[in-house]
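Asks: Quick one: sequence plus predicted model below, questions after.
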Amino acid sequence: MENKINYWLDMATYDLDTAKAMYNTKRYLYVGFMCHQVIEKSLKAYYWYFKQQEPPYTHNLLLLAKQCNLHLIMTKEMYKLIHYLMPLNIQARYPYDKNELMKSLTEKVCIDLLKQTEELFEWIKQLLKR
């Protein structure tokens, strides 16, 4: 089971590095997408820890958090981040209105998004050390 948890954490770390690379190259659309991936994969690591079984095949961050009862102990800011990230998974991959989405993901928004994503990721990793 530890290998499964480490797999998801390693992938989340890789995705966080990718999100930072996208930020550094001003590809802000993909910063949002990769931040979603970081949280999705860290939640799947926690799912293994909490339920000791394969996480469901879903990109729904709220569902993953609820199935592990994490939503009960998350701060309001963490919960808001999850809600903000949820549509970015689909919108970044299938941008019906790419220009509008790109306008909303400004440099400032992306730096805040990276900071909050990293904080939530670190928080989840700390829970895994208990």
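Replies: On my side now, so go ahead. The structure displayed is predicted, hence computed values, not measured ones. Residues are numbered from 1 along each chain as shown.
Asks: hey, let's count contacts and neighbours off CA atoms from now on
Replies: OK.
Asks: moving C-terminal of the strand or helix carrying Asn99, what's the next helix or strand?
Replies: Element membership for Asn99 (DSSP states H and E) is helix 98-104. Heading C-terminal from helix 98-104, the first helix or strand you meet, by DSSP H and E, is helix 107-128.
Asks: Give me the buried positions along that next one.
Replies: Of all the residues in helix 107-128, those buried under the rule 16 or more other C-alpha atoms under 10 Å are Glu107, Cys110, Ile111, Leu113, Leu114, Gln116, Thr117, Glu118, Leu120, Phe121, Ile124, Lys125.
Asks: Can you name the residues that contact the residue most central in space within the chain?
Replies: Nearest to the geometric centre of the chain sits Ile39, at 2.1 Å (C-alpha atoms, centre = their mean). Counting by C-alpha atoms under 8 Å, 6 or more residues apart in numbering, Ile39 touches Ala12, Leu61, Thr117, Leu120, Phe121.
Asks: From Lys115, how far off is it?
Replies: Here the criterion is C-alpha to C-alpha, to the nearest Å. By it, Ile39 lies 12 Å from Lys115.
Asks: Presented hereafter is structure B, for comparison with structure A:
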Amino acid sequence: MDLKKQVGYWHRGSLSDIDTAGILIEKNKYPEGMFFCHLAIEKILKAVYVKTQSEFAPKSHNLFMLSEKAGIDLKDDIEYFFGILMMYQTQGRYPEPSPVVHSKTQIFQFLDKTKEVRAWLEKML
């Protein structure tokens, strides 16, 4: 697959995943919804990486590493938020109990923040 198609692939996946996150969160499936929030950010980061670096995206789920390799300078609030998302992606992949439980209000705020950060990253495409 050529690089332009790769950018489109990751971009479309990110759009689908943010929609899925919203559906899951609306149905009170908070950990699953947050996992998809992570996926939405991971995939848009990979789209930006392919666009800016002209090579296929690394096979990694680490939002910090993907941001750094794509040359994206993260503000402190986004770094903090990525830490939260990374917690949920680990919880979604491995059967370890989460040390932190977030409220319904916080989860909806995280969904909004995911949409905001995703839109910011999308402007880099």
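Replies: Arrived safely, thanks for sending. Being a predicted model, the structure only gives us computed values, none of them experimental.
Asks: Give me the TM-score for these two chains.
Replies: Scored against TM-score structural alignment, normalised by the length of the second structure, the superposed chains reach a TM-score of 0.91; 123 aligned residues with a C-alpha RMSD of 1.4 Å.
Asks: hmm, back to that, and the residue nearest to the centre of the first structure, what pairs with it in the second structure?
Replies: Aligning on TM-score structural alignment places Ile39 of the first structure opposite Ile41 in the second structure.
Asks: go on, Thr18 of the first structure?
Replies: Under TM-score structural alignment, Thr18 of the first structure pairs with Thr20 in the second structure.
Asks: Please apply the same query to Cys110 of the first structure.
Replies: Checking TM-score structural alignment: Cys110 of the first structure goes with Ile107.
Asks: Assess the claim that that match and Lys29 are in contact.
Replies: No. Ile107 of the second structure lies out of contact with Lys29 (C-alpha atoms under 8 Å); the separation is 10.1 Å.
Asks: Tell me the secondary structure at Phe56 of the second structure.
Replies: coil (DSSP: H, G, I helix; E, B strand; the rest coil).
Asks: Now which residue in the first structure aligns to it?
Replies: Per TM-score structural alignment, Phe56 of the second structure is aligned with Glu54.
Asks: Surely its match and Trp48 touch.
Replies: Yes. With contacts counted by C-alpha under 8 Å, Glu54 of the first structure reaches Trp48, the gap being 6.2 Å.
Asks: Comparing these two, which shows the higher neighbour count?
Replies: Trp48 (20 against 13; other C-alpha atoms under 10 Å).
Asks: Now the helix or strand where the more buried one lies on the second structure. Mean distance?
Replies: For Trp48 of the first structure, the enclosing helix or strand under DSSP H and E is helix 28-51. Mean deviation of helix 28-51 of the first structure relative to the second structure after superposition (mean C-alpha distance after the TM-score superposition for the first structure): 0.6 Å.
Asks: For that helix, what is the distance to the chain centroid?
Replies: Centroid separation between helix 28-51 of the first structure and its chain, computed with C-alpha atoms, centre = their mean, to the nearest Å, is 3 Å.
Asks: same check, this time on stretch 19-33 of the first structure
Replies: That offset, for stretch 19-33 of the first structure, works out to 14 Å (C-alpha atoms, centre = their mean).
Asks: go on, stretch 75-89 of the second structure?
Replies: Using C-alpha atoms, centre = their mean, the offset of stretch 75-89 of the second structure from its chain centre is 9 Å.
Asks: quick one: buried residues of it?
Replies: Phe82, Leu85, Met86, Met87, Tyr88, Gln89.
Asks: what does stretch 10-19 of the first structure give?
Replies: Asp10, Met11, Ala12, Thr13, Asp15, Leu16, Thr18, Ala19.
Asks: So which residues make contact with that stretch?
Replies: Here stretch 10-19 of the first structure has contacts from 30-32, 34-35, 37-42, 114, 118, using C-alpha under 8 Å, 6+ apart.
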